[in-house]
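Trainee: Turn this into a structure:
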Amino acid sequence: MQPDGYHLAELNIGRLLAPTDDPRVADFMANLDRINGLGKRMPGFVWMMEGSGEPGTGNTENAIEGDPQLVSNLTVWEDVTSLERFVWGTVHKQFYERRAEWFELLGKMHFVMWWVPAGHEPTLDEALDRLDHLNAQGASEHAFDWAYLADAKMWRSHGCMPVAAE
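Mentor: So this is what the prediction gives:
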């Protein structure tokens, strides 16, 4: 249950199958600005970790562990319903469903959510610590996935198949 005065933070990481300038990920890269822009205009959107602002790069400059193909998306939403509406109720869903075309299977959980006080902008390090906690300890109030949230509904029919997160 969402605590009063808190928003929902989420981190999603993935390792691109190829460098960002490779034709194999061109369609993904070409649509980053479009999808990120849509997210920013959605009701309930609060904040997004930004990259350089260079067109067509999204947040890909914020490489994880020095790996330029290991990219992230870190956002804050007013509530779980707002995030679900964006992920599975917009054109974002079409790109989500195509993720296997552009991303490697990581072999462990690559997505985490947690509550942040309203106005807090989490850092990538903070988010990666939450993801590590989820992978090591399982879902808790400290770090959780969709299944942990009673208010989450759309993910049940649209979300990752278990194999995609294992």
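Trainee: Every contact and neighbour count from this point should use C-alpha atoms.
Mentor: Fine.
Trainee: Mind listing what's buried along the lengthiest helix in the chain?
Mentor: Using DSSP state H to define each element, the chain has its longest helix at helix 26-41. Neighbour-count burial for helix 26-41 flags Phe28, Met29, Asn31, Leu32, Asp33, Ile35, Asn36, Gly39, Lys40 (criterion: 16 or more other C-alpha atoms under 10 Å).
Trainee: will you turn those into TSV that also has distance to Leu16?
Mentor: Listed next are these as TSV, based on distance: C-alpha to C-alpha, whole Å:
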residue	distance to Leu16
Phe28	10
Met29	10
Asn31	15
Leu32	13
Asp33	17
Ile35	17
Asn36	17
Gly39	21
Lys40	23
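Trainee: which of the residues you listed lies closest to Asp125?
Mentor: Asn36 (21.1 Å; C-alpha to C-alpha).
Trainee: Next, work out how far apart the closest one and Asn59 are.
Mentor: In this view, Asn36 and Asn59 are 10 Å apart by C-alpha to C-alpha, to the nearest Å.
Trainee: can you map out the helices along the chain?
Mentor: 26-41, 80-89, 92-97, 99-102, 124-137, 155-158.
Trainee: if you compare those helices, which one is most tucked away?
Mentor: helix 80-89 (a mean of 19; mean count of other C-alpha atoms under 10 Å).
Trainee: Report the inter-axis angle for that helix versus helix 26-41.
Mentor: 150 degrees (axes from the mean of the first three to the mean of the last three C-alpha atoms, to 10 degrees).
Trainee: which residues sit against helix 80-89?
Mentor: Residues outside helix 80-89 that contact it (C-alpha atoms under 8 Å, 6 or more residues apart in numbering): 8, 39, 42-45, 77, 92-93, 96, 151-155, 158.
Trainee: Please repeat the previous calculation with a cut-off of 10 Å.
Mentor: Residues from elsewhere that reach helix 80-89, judged by C-alpha atoms under 10 Å, 6 or more residues apart in numbering: 1-2, 7-10, 35, 38-46, 75-77, 90, 92-97, 113, 146, 149-155, 157-159.
Trainee: Second chain to compare with the first, below:
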Amino acid sequence: MQQPPNHHLAELNIGRIRYEIDDPRMADFTNNLALVNGIAERSAGFIWRYIDESGNATDTRPYADPRIIVNVSVWESVDALERFVWQTVHKRFYGRRTDWFEHFEGPAVALWWVPVGHRPSVAEAVARIEHLKQHGPSDHAFDWRTASAQLWKTARCAPAGQVA
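Mentor: Here you go, the predicted structure:
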């Protein structure tokens, strides 16, 4: 997807946690959220991320399934988000995602363009991923593959042929 002028990239990623967020088996995940979020915030091209009362986004549960947690952020470009996801310590935590998250059907990431200065709500982000799930990639919501992401192809931790 071509980045329109005067637009940034918004992203939502969701996951179904295996255990309650305060379960000791989630400790390696929760104890490193501040580290990973801090790296994101200091990364070139980072614009904004959604934060709730928890200091991250782990208290926000917009789905009927209370074990689905969300992350929403805005980046200058696909390249900026890719560099953070695949070329920082984030990649190591992503590689361990099965320790903390269950596999579920449907997309776990939605990307879309927002006008510079726009901060998407969680409801807007959820609507984008639902649109992606129901209609497939489009200008309204797309995934890594249709974002023409380059690092995603080589650096992701998913088996060949599987969408990360």
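Trainee: Overlay the chains and give the TM-score.
Mentor: The TM-score (TM-score structural alignment, normalised by the length of structure 2) is 0.93; 161 aligned residues with a C-alpha RMSD of 1.4 Å.
Trainee: What lines up with Pro62 of structure 2 in structure 1?
Mentor: Under the alignment (TM-score structural alignment), Pro62 of structure 2 maps onto Ile64 of structure 1.
Trainee: Select the longest strand from structure 2.
Mentor: Scanning structure 2 for the longest strand, with DSSP state E as the assignment, gives strand 7-17.
Trainee: what helices or strands is it leaning on?
Mentor: strand 46-49, strand 68-75, helix 78-87, helix 97-100, strand 101-102, strand 109-115, helix 122-135 (3 or more C-alpha pairs under 10 Å, 6 or more residues apart in numbering; DSSP states H and E).
Trainee: what's the closest of the ones you listed to Gly55 of structure 2?
Mentor: strand 46-49 (10.9 Å).
Trainee: doesn't Val25 make contact with Ala18 of structure 1?
Mentor: Yes: if you go by C-alpha atoms under 10 Å, Ala18 of structure 1 and Val25 touch, sitting 6.6 Å apart.
Trainee: what's the overlap in contacts for those two?
Mentor: Counting by C-alpha under 10 Å, 6+ apart, the residues touching both Ala18 of structure 1 and Val25 are Trp102, Phe103.
Trainee: Give me the neighbour count for Glu10 of structure 1.
Mentor: Residues lying near Glu10 of structure 1 (other C-alpha atoms under 10 Å) number 25.
Trainee: Could you check how far it is from Leu38 of structure 1?
Mentor: Per C-alpha to C-alpha, Glu10 of structure 1 is found 17 Å from Leu38 of structure 1.
Trainee: quick one: contacts for the aligned residue in structure 2 for Phe103 of structure 1?
Mentor: The criterion is TM-score structural alignment: under it, Phe103 of structure 1 has Phe101 as its aligned partner in structure 2. Going by C-alpha under 10 Å, 6+ apart, Phe101 of structure 2 touches Ile14, Gly15, Arg16, Ile17, Arg18, Tyr19, Met26, Arg67, Ile68, Ile69.
Trainee: my guess is the last one contacts Asp52, does it?
Mentor: Read it as Ile69 of structure 2. No: using C-alpha under 10 Å, Ile69 of structure 2 makes no contact with Asp52, being 11.8 Å away.
Trainee: More neighbours: the two, which one.
Mentor: Ile69 (20 against 11).
Trainee: Tell me which residues touch Ala155 of structure 2, please.
Mentor: Ala155 of structure 2 is in contact with Glu82, Val85, Trp86, Gln87, Lys91, counting by C-alpha under 10 Å, 6+ apart.
Trainee: Columns distance to Gln162 of structure 2 on top of those, output as JSON lines?
Mentor: Compiled in JSON lines, those are given as follows (distance: C-alpha to C-alpha, whole Å):
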{"residue": "Glu82", "distance to Gln162 of structure 2": "18"}
{"residue": "Val85", "distance to Gln162 of structure 2": "17"}
{"residue": "Trp86", "distance to Gln162 of structure 2": "16"}
{"residue": "Gln87", "distance to Gln162 of structure 2": "20"}
{"residue": "Lys91", "distance to Gln162 of structure 2": "17"}
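Trainee: What is the nearest of those to Pro115 of structure 2?
Mentor: Closest approach to Pro115 of structure 2 among the contacts of Ala155 of structure 2 (C-alpha to C-alpha): Glu82, at 19.7 Å.
Trainee: Next, find the distance separating the equivalent of the closest one over in structure 1 from Ser72 of structure 1.
Mentor: Here Glu82 of structure 2 is matched to Glu84 in structure 1, going by TM-score structural alignment. Distance, Glu84 of structure 1 to Ser72 of structure 1, using C-alpha to C-alpha: 18 Å.
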